[in-house]
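>>> coords below, sequence missing:
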């Protein structure tokens, strides 16, 4: 089914913070619902200025606009975003000032049973602003976890000919892997209805049998303090958007933000230029820390599948074994003579679905 009506607009995702770093701005175009990819707005001139005559130029790198120099958003200054696209349109944001700094106090995991009667680990983020000037919060998290292939073997089976195989030493770097994923939901909280400007937010629940906590798990939580207008914009986005991305270009209608096309008032733009303080905290925990004495969960049952390596006879299935080994569908676990035991590749080689590169922040 094709979209009958379609109005192209640029989509701006700009959240600059008080972190001293290369700030990033993402500029894309709206897509038809039947489109399978997101179109990046290339060749734009992007600049952020403050009221002290400082200018920060952004350059395009891998579909994202990155500041040429590191800088941070400072308290008491006004910042404006200007974008000139290659079609000549000029877009400008309202003047924005930095919000209150409110540090995260703690990120705490605990074993709970939720309202759906599921037992698991609830991760809460806590903060407190005694001045009651923060009020509007947005959260993101990045979770990383260690994976150990449960049916890894010291030996690896390789195909050496049309009807021959050989066992060789299995590289140890296929046993332990690490996966990192970012949150995709828009997570918001305001404390207006509370007696204190205090955050105690359940930000992530993981069921007890989820393999991602089976060995060692880490979560980095980021807390952004926003102004009311930015909070309301993200709240509207959350209400109408899917959780496919934090700011999805595939939206019904046009959402009004604080960015306008000043060269042509008829040109639409979606997005918000947000300057916010950010605080972050990372924690680690092992499965045994919270579920002592229990076996680690894994996402695959890891069934042992027998193969008899012969080519003639009713019980022979060497051709099937070679097929699965050559295509990395299965890996070797053990053998007794010509009888081999294989397992699904995800059970014997974690690099089949994850990375064996340990993250720089990882602490065992």
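Alright, I've got the coordinates. All figures in this text were calculated on a predicted structure; none of them were measured in a lab. Residues are numbered from 1 along each chain as shown.
>>> CA only for contacts and neighbour counts going forward, please
Will do.
>>> Residue 12 touches residue 27, doesn't it?
Yes: using Cα atoms under 8 Å, residue 12 is in contact with residue 27, at 4.7 Å.
>>> Please report the distance of residue 55 from residue 43.
19 Å (Cα to Cα, to the nearest Å).
>>> Which residues belonging to the lengthiest strand in the chain are considered buried?
Criterion DSSP state E: the longest strand present in the chain is strand 269-286. Buried positions in strand 269-286, judged by neighbour count with 16 or more other Cα atoms under 10 Å: 269-281, 284-286.
>>> Give me the helices and strands touching it, please.
Helices and strands touching strand 269-286, by 3 or more Cα pairs under 8 Å, 6 or more residues apart in numbering; DSSP states H and E, are strand 10-17, strand 96-97, strand 104-113, strand 216-225, helix 228-240, strand 259-261.
>>> so how far is it off the chain centroid?
Relative to the mean C-alpha coordinate of its chain, strand 269-286 is positioned 12 Å out (Cα atoms, centre = their mean, to the nearest Å).
>>> now the angle from it to strand 216-225?
Angle between the axes of strand 269-286 and strand 216-225 is 140 degrees (criterion: axes from the mean of the first three to the mean of the last three Cα atoms, to 10 degrees).
>>> Structure two is appended below for comparative analysis:
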């Protein structure tokens, strides 16, 4: 491992909680003595897309993140090729064009801040590409005796050399509102102390609110290596979903992204994962040491935390239905409780008008206020009760757009 002298200050809002280095380790100063450090998130893959690098400043727990603006950022290849990154929003620098990384060429990251401070990385090479293996899901119990679905990636090295991987995933799932109704509320009039001051009717729904989709991306550091595995094979747990998790109630999909890493990048993220899993990541009191590969060029007193990584990318998507694994069994509980039906008042208690247009009592309609706030949906009409003429439910029970989008993802498949 290359010897690098690091100084570490935790930035809780960023995944990069690391430190800058040189040759011998030094005792880092306390947080009160530590100046704001440059935080570099520079993970570049061989995907032919416009890629981004994020620059920010370390900050303490109670502070807001500060992004580094006005910097010059570029990658430089050993052949002299240069890839410029332009700032598209504060602290986010995006490559001018889709990057085409040459596997036989070394690349370094160069950053010059608006104050003239400059930073550079060691030269990195693209690791050998390894296609992602099988993605498997199975009904099982986890280590806490909780039943659910385990999702695994199975991979192997074909050339006999150890491989190092970092994984990310994006899960997408179908949501079906359990109490969807083809009608919705229509607030016709809300004018206290005028004739017919509170008028609510129902009308047919126009927008799709029964079936939606939601997506979330992983935030954990997920690493795996074939280094100590028999026959260079790995079986890595990517995700466990409790059978009571409503997101698997109907159809669930997971896209697993695999990044083949260098041993140094793997060691970096492994150290970061070990540290961030401790209570210290929330305290910002105790500093630590983690090797990085970015250093100051023209000012040795300026500290930077981060790692410039080149990785080979591969991905695979799988789907399953709840019925596939739990045939004929009760669905998981919905995201909200839809068992209790409401019956809010249309006409407020103690409603009184002093004169036309002048209300001197309680002038707000509880029902209309909640309709306008989007917190409830129509369930049924209540006959012979003009004060509280409707039954209601929490809005997600009949409107899936409260939990997701009614736009079907382009990649979605029901097969």
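That came through fine. Worth saying up front: this structure is predicted, and the values here are computed from it rather than measured.
>>> Can you check which part of structure 2 the longest strand of structure 1 sits on?
Under TM-score structural alignment, the match for strand 269-286 of structure 1 in structure 2 covers residues 304-321.
>>> so the aligned partner of residue 368 of structure 2 in structure 1 is in which element?
Alignment note: residue 368 of structure 2 maps to residue 322 in structure 1; criterion TM-score structural alignment. Element membership of residue 322 of structure 1, judged by DSSP states H and E, is helix 318-326.
>>> Would you mind listing the buried residues in that helix?
Buried residues in helix 318-326 of structure 1 (16+ other Cα under 10 Å): 318, 319, 321, 322, 324, 325.
>>> what do you get for stretch 106-116 of structure 1?
For stretch 106-116 of structure 1, a neighbour-count test (16+ other Cα under 10 Å) marks 106, 107, 109, 111, 112 as buried.
>>> just the residues you listed now: which is nearest residue 124 of structure 1?
Closest approach to residue 124 of structure 1 among the buried residues of stretch 106-116 of structure 1 (Cα to Cα): residue 107, at 5.6 Å.
>>> which non-adjacent residue is nearest the equivalent of residue 13 of structure 1 over in structure 2?
Using TM-score structural alignment as the criterion, residue 13 of structure 1 maps onto residue 41 of structure 2. Excluding the flanking residues, the one nearest residue 41 of structure 2 by Cα to Cα, 6 or more residues apart in numbering is residue 54, at 5.1 Å.
>>> Can you tell me what that neighbour aligns to in structure 1?
Under TM-score structural alignment, residue 54 of structure 2 pairs with residue 26 in structure 1.
>>> For the closest residue to residue 309 of structure 2 other than its chain neighbours, grab the count of nearby residues.
Here the nearest residue to residue 309 of structure 2 in space, its sequence neighbours aside, is residue 43; by Cα to Cα, 6+ apart that works out to 4.9 Å. As a burial measure, residue 43 of structure 2 scores 16 neighbours (other Cα atoms under 10 Å).
>>> Isn't residue 43 of structure 2 up against residue 310?
Yes: the criterion here is Cα under 8 Å, and residue 43 of structure 2 meets it with residue 310 at 6.4 Å.
>>> Could I get the full set of strands for the stretch 1-150 of structure 2?
With DSSP state E, counting those that start in this stretch as the criterion, the stretch 1-150 of structure 2 has strands at 38-45, 52-57, 66-67, 72-77, 82-89, 92-95, 107-112, 118-121, 134-141, 147-156.
>>> What is the aligned counterpart of residue 390 of structure 2 in structure 1?
So residue 390 of structure 2 corresponds to residue 340, using TM-score structural alignment.
>>> quick one, what contacts its match?
Residues near residue 340 of structure 1 by Cα atoms under 8 Å, 6 or more residues apart in numbering: 306, 307, 308, 309, 332, 333, 334.
>>> Now check the fifth one against structure 2: what is it aligned to?
It stands for residue 332 of structure 1. Under the alignment (TM-score structural alignment), residue 332 of structure 1 pairs with residue 378 of structure 2.
>>> if you go through the stretch 301-415 of structure 2 in chain order, where are the strands?
Going by DSSP E, counting those that start in this stretch, the stretch 301-415 of structure 2 shows strands at 304-321, 353-355, 358-359, 376-381, 390-394.
>>> Which of these sits closest to residue 148 of structure 2?
strand 304-321 (12.9 Å).
>>> And that closest one against structure 1, how far off on average?
Mean deviation of strand 304-321 of structure 2 relative to structure 1 after superposition (mean Cα distance after the TM-score superposition for structure 1): 0.8 Å.
>>> Just want the angle from that strand to strand 107-112.
If you take the same axes, to 10 degrees, strand 304-321 of structure 2 sits at 120 degrees to strand 107-112.
>>> First-to-last residue distance for stretch 222-231 of structure 2?
21 Å.
>>> what range in structure 1 matches that stretch?
Counting by TM-score structural alignment, stretch 222-231 of structure 2 falls onto residues 187-196 of structure 1.
>>> list the buried ones in that stretch?
Quick answer for stretch 187-196 of structure 1 (16+ other Cα under 10 Å): 187, 188, 189, 190.
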